[in-house]
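> sequence first, then the predicted structure, then my questions.
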Amino acid sequence: MTAPFPQKLVLALAQLNPTMGDVAGNLARARAARSEAAAAGADLVMFSELFLCAYPPEDLVLKPALQEACREALEEIARDTADGGPGVLIGLPWREDDKLYNSYALADGGRIEAIRHKVDLPNYGVFDEKRVFDAGPLPGPVVFRGVRIGIPICEDIWGPDPVECIAETGGEFLLVPNGSPYRRGVIDERLSVAVARVAEAGLPLIYLNQVGGQDELVFDGASFALNPDKRFAVQLPAFAETIAIITLVREGEGWRCLDGHTAKLPQGDEADYAACVLGLRDYVDKNRFPGVVLGLSGGIDSAICAAMAVDALGASRVHCVMMPYRYTSQDSLKDAKECAESLGVRYDIIPIAEPVEGFESALKPMFAGANRDITEENLQSRARGTLLMSISNKFGAMVVTTGNKSEMSVGYATLYGDMNGGYNPIKDLYKMEVYRLSALRNRWKPSGSLGPAGIVIPENIITKAPTAELRENQKDQDSLPPYEALDDILACLVEQEMRVSDIVARGHDVETVKKVERLLYIAEYKRRQAAPGVKVTHKNFGRDRRYPIVNRFRDAGRAAASRDEALYKTKGASVSADAFDF
């Protein structure tokens, strides 16, 4: 007698935050999630792409010892399934003969029942899977307790072929494990792709994404389930761990997900802020720093970094230091103190006159006869950077770097000074976005934030003109175009790779655009030495945008290496963009 077709499957989605390379820890998290799923009556528990080692492993995955550790961990959790509880779907690197795959395993009944390999290996933007993995064959479904389940892995749903193969070979629904990092607009893009696959295959689709920070990347979770009519059945929260139970039921010859919890997802600036906080938290915690230290100058960049740090770690783990010099205004002293008090952090003041003047005294014989210039200004920044690194060395706290994307683009930063540090939560935010997110944080406290509600960044910090305060009455706009114009030009050059002529057509001055382009190129060597930071835009500095340092190409047919440009490059080795002649 033929066994009846299963009429229901209870699935646990484990939207969790694995730690890169912590195979034992990730296995322990998977076991704990399986126990929770069993208590909830689940038949099957699903984990994200490469969960046992975490995603993306980069060249770490080439180590045979890591591959073996993941294989052993899979065998351990497979043995656990002999207890009659939930089966397990989990991702890991899988070595087979002379090939290494990005794979997904089904374990049930005490053994490994099936393995599926990723077919489409992404090799664009932040992804370079073809560097380390081999592509698998088109997949058929796996059979779990009489149900034929299709498992396209992440990128496999961004084109039609893997899902089409699953549907044609009898797949009854699609479970999609992912390691899909956050960037603006990506949540909507994922949904559009998933809807297209559902429309083509006529099958329910459950999309499970990793959550958490890994170096520059932040994984937002935001997992969901779609029914064959393309309607949402379930939406899990973004930027948070959760284990959700989804019930699938057979209706006639097909399946449908019963409606479950539908979380409201953060949008726009709220999502960017949440990504910056999660990225900073996980970088600090996963690297086991006890906390962070940062210079609080009274300016907008350090203020929002302090707020993000408190939201991520709590006030007790954040140490802010004001390091005044003769050009530090009373407004800056007042604003920094008020910001620190609003956030509830430890706040110290370390005057830098003595170390700066000591440097100048040591250099005086060599600099005899030379005029004072940007070199002496940068000694202030380097003294501050040295002090912060010394505090870090002594007490173990990581230095938070506070330069925004506008500054990093044009080199308006000092090597071994304000660029010192371990991680930068606003590295991928332009200056005007920093202002916008600061105003947002004053009226909105993010979900899961450890910081206080209400105004945490004094209004005067948001409204006053930005300045590095390295000389008397200095303003950023003495050296740079207005940030509204600069940010638009940079977005055109960096994110969109637009021609100079097309940027000018948007209403920008041609000479200003050319100068910004030049500064963008000659600051490349600085960015190579900058701390990592959270990616939120379509193209960040680091994993996305990879430009040569030696580079004489200039748009609009200009001479490649004029005497003026050579002078700027020579200066750039030791100066900030204060030297640039806007």
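Thanks, I have the structure now.
> CA only for contacts and neighbour counts going forward, please
OK.
> contacts for stretch 184-195, please.
By CA atoms under 8 Å, 6 or more residues apart in numbering, the residues outside stretch 184-195 that reach it are 157, 158, 205, 222, 226, 230, 268, 272, 536, 537, 538.
> ok, and here's another one to check against it:
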Amino acid sequence: MVKTNSKSVYYHLRVGLAQMNSVLGDFPENRDKIIQFIKKAEENRCDIVLFPEMAITGYPVQDLVYKQDFVENNLKIIDQLKPYVRNVIAVIGCITKVEKSKNKTTAPFYNSAAVLYPNGTTKYIHKHLLPNYDVFDEKRYFNEYKHFPLIKFEQLRIGLEICEDLWDKQYSVKVSKELKKRGANAIFIINASPYYIEKPKIREGLVKLDAKKYKIPFVYLNTVGGQDEIVYDGRSFVVDDSGRTIHRLKAFEEDFICFSLPIPVKEKFERTSLELIKNPKDLYKTDYLRIDTNEEIFKALVLNLRDYYYKTGIFKKIVLGLSGGIDSSFTAVIACHAVGPENVVGILMPSKFSSDHSVADAIQLCKNLGMEYIEVPIKKIHNVLDEEVREHYQVEEFSVADENLQSRIRGVLLMYYSNKFDALLVSTGNKSEIAVGYCTLYGDTNGGKNVPGDLYKVQIYEVADWINKNIKPTKSSNSKQLIPQNCIDKPPSAELKPNQTDQDSLPPYKILDAILYEMIENQKSIRSIIKMGYDAELVKRIEKLYHASEYKRAQLAQTIKITKKSFGLGYRFPIINRYHTTRQNI
């Protein structure tokens, strides 16, 4: 049963949501896309249309904001959009300058929303709360806004928030409360809110709580797309004054809707063109667009890699090394769905330690995906290099350095192909391996982009299972599932020495991942992790590997952020760090 505020009367406002994918810094393309959405909003007789945070510039702009004319040119776009705003109010995310007389800090800009009215006037509303954690660094660039203006439409008053303004728990200023206090009948929020697992549920829950608390509807618009390591999942939504979600937009896709928003007021307006709603629930849309976590992860990786490939505009194809293992197989699937199998090439580089089934599994995967593959055996190259290092370095014993020589040969061959054919080399290391340094610098870590680097090994198996249940091989393949079962079932191995498996050096991934999760995501001490029941010596060993690999992580290709704590923009740990070894003396 749908509950509404029985003491109120309801008017409806026609609202358009443009869940758009901006290209950072491409003002003309973003402008043209905004124009098309404005036209669509007017065709659908919207009263107001919303665009995401920094829709004109893309987000986050980082130090681009200091480039000469960058902010001025983004404001020129506002002027170029005005002629297209004829019968609708358009709210568009942008950047504005702080007036010199008010610039008491070193941050000369506002994170703003331009409110364009059909009569040609423009008003600006600025962001109040500035995030300075994880991937965010807004206090470096922007000033906090201290006022709470409202958007007026007839007798209705709309409060506007920009992203962090919603997440006010850690701030003394409560923006929703201030807007409600000033008479807001509804609150609209424009966002560039990055995705991580569980984030959609958290943000929607937060909005529902505020809607119930303040007894007004909330409209949440998010951007969509990939920007460097960040994924924006879209999934905008609308919550009514009782906290019920009444609309959701698509996940990981551009989308547009125009809908009637029921807005409660205490009593009827005497003179207005606004239409009354007798039964608000008649306007509710209940075919919610929900997807499970594994599908979310798959779509997030595909979206980010696709946008990275096309938005950079410098690559002609994607190349990756294929070993027949789960990580490279998983990465190949993501790459083919991101840019099409015709634009992906797999390089198979078997050594004298490679098993026959590894090559066969990799070839079967390529056939299942319909992608090109090239086999380049490295036995001859390896033998030559092996003889040279033994002669000149006077070494005999086979060690880890000799194992890694093979990985580095493969890295050279992959980088040659990348360089020669303008291909984006994607690396295939997972978060478990990266965390403990089970990877080779200038070998399997080579690349311009890493795909599964924010997924623990166990998560990769889970998403691979979803892939095989939901995505079929090409029609020309005689296989029943996309990723060959042998790629999943075989014990993980780098195949750098005879009969090698990952568990020769590491504990089972189920245990390793659980310990790493507490260490990385929850930042727990080894004492706390040991108290959870894990073997003390094992925990200490894993922590030692984790800290000893910090210098490796500092040099890795950018990955795709899927978890709350990824190795990337929001991960800021020093390489020189003895705290983990000296703290027991404190």
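Okay, I see it. Just so it is clear, the model here is predicted, and its values are computed rather than measured.
> can you calculate the TM-score here?
Overlay of the two chains. TM-score (TM-score structural alignment, normalised by the length of structure 1): 0.90; 550 aligned residues with a CA RMSD of 2.2 Å.
> sorry, back to before: by neighbour count, which of the contacts of stretch 184-195 of structure 1 wins?
Highest neighbour count within the contacts of stretch 184-195 of structure 1: residue 205, with 28 neighbours (other CA atoms under 10 Å).
> so who does it touch?
Per CA under 8 Å, 6+ apart, neighbours of residue 205 of structure 1: 173, 174, 175, 176, 194, 198, 225, 226, 227, 228.
> cutoff 10 Å now
Applying CA atoms under 10 Å, 6 or more residues apart in numbering, we find residue 205 of structure 1 in contact with 150-151, 172-176, 194-195, 197-198, 224-228, 230, 232-233, 256-257.
> tell me which of the contacts of stretch 184-195 of structure 1 fall in helices.
If you go by DSSP state H, those have 268, 272 in helices.
> how about the contacts of stretch 184-195 of structure 1 in CSV, adding distance to residue 243 of structure 1?
Shown next, in CSV, are the contacts of stretch 184-195 of structure 1 (distance: CA to CA, whole Å):
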residue, distance to residue 243 of structure 1
157, 23
158, 25
205, 17
222, 12
226, 18
230, 23
268, 25
272, 24
536, 26
537, 28
538, 29
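> closest one of the contacts of stretch 184-195 of structure 1 to residue 393 of structure 1?
Within the contacts of stretch 184-195 of structure 1, the smallest distance to residue 393 of structure 1 is 29.9 Å, found for residue 536 (CA to CA).
> the closest one against residue 213, yeah?
No. Under the criterion of CA atoms under 10 Å, residue 536 of structure 1 makes no contact with residue 213, lying 12.0 Å away.
> just to revisit the earlier point, narrow the contacts of residue 205 of structure 1 to those in strands?
Among the contacts of residue 205 of structure 1, the residues falling in strands (DSSP state E) are 150, 173, 174, 175, 176, 224, 225, 226, 232, 233, 256, 257.
> nearest to residue 307 of structure 1 among those?
residue 224 (30.7 Å).
> count the residues that sit near the counterpart of the closest one in structure 2.
Using TM-score structural alignment, the partner of residue 224 of structure 1 in structure 2 is residue 237. Neighbours of residue 237 of structure 2 under the rule other CA under 10 Å: 20.
> nearest residue to residue 237 of structure 2 other than its sequence neighbours?
Residue nearest to residue 237 of structure 2 in three dimensions, not counting chain neighbours: residue 248, with 4.2 Å by CA to CA, 6 or more residues apart in numbering.
> which residues touch the counterpart of the one you found in structure 1?
Under the alignment (TM-score structural alignment), residue 248 of structure 2 pairs with residue 235 of structure 1. Contacts for residue 235 of structure 1 were tallied using CA under 10 Å, 6+ apart; they are 206-207, 222-226, 244, 259-265.
> ok, and the most crowded of these?
That'd be residue 225 among the contacts of residue 235 of structure 1, by other CA under 10 Å, with 28 neighbours.
> so that one versus residue 9 of structure 1, what's the distance?
Distance of residue 225 of structure 1 to residue 9 of structure 1, given as CA to CA, to the nearest Å: 14 Å.
> returning to that earlier point: looking at the ones in strands among the contacts of residue 205 of structure 1, which is nearest residue 340 of structure 1?
The closest of these, once distances to residue 340 of structure 1 are taken by CA to CA, is residue 224, at 39.4 Å.
> test my guess that the closest one contacts residue 208.
Yes. Using CA under 10 Å, residue 224 of structure 1 is in contact with residue 208, at 6.8 Å.
> at which residues are the helices of the stretch 151-300 of structure 2 located?
Ranges of helices in the stretch 151-300 of structure 2, per DSSP state H, counting those that start in this stretch, are 175-181, 199-214, 293-312.
> for those, which one sits closest to residue 443 of structure 2?
Across the helices of the stretch 151-300 of structure 2, closest to residue 443 of structure 2 is helix 293-312 (CA to CA), at 21.1 Å.
> the closest one vs structure 1, mean deviation?
Here the mean offset of helix 293-312 of structure 2 against structure 1 after fitting is 1.3 Å, by mean CA distance after the TM-score superposition for structure 1.
> residue range for that helix in structure 1?
With TM-score structural alignment as the criterion, helix 293-312 of structure 2 aligns to 268-287.
> and the aligned partner of residue 38 of structure 2 in structure 1, how many neighbours does it have?
Applying TM-score structural alignment, one finds that residue 38 of structure 2 aligns to residue 34 in structure 1. Neighbours of residue 34 of structure 1 under the rule other CA under 10 Å: 27.
> distance of residue 34 of structure 1 from residue 75 of structure 1?
Going from residue 34 of structure 1 to residue 75 of structure 1 by CA to CA gives 15 Å.
> just to revisit the earlier point, and the contacts of stretch 184-195 of structure 1, which is closest to residue 557 of structure 1?
Residue 557 of structure 1 has its nearest neighbour among the contacts of stretch 184-195 of structure 1 in residue 538, at 27.8 Å by CA to CA.
> who's in contact with the closest one?
For residue 538 of structure 1, counting by CA under 10 Å, 6+ apart, the contacting residues are 125-126, 182-186, 428, 494-496, 544-545.
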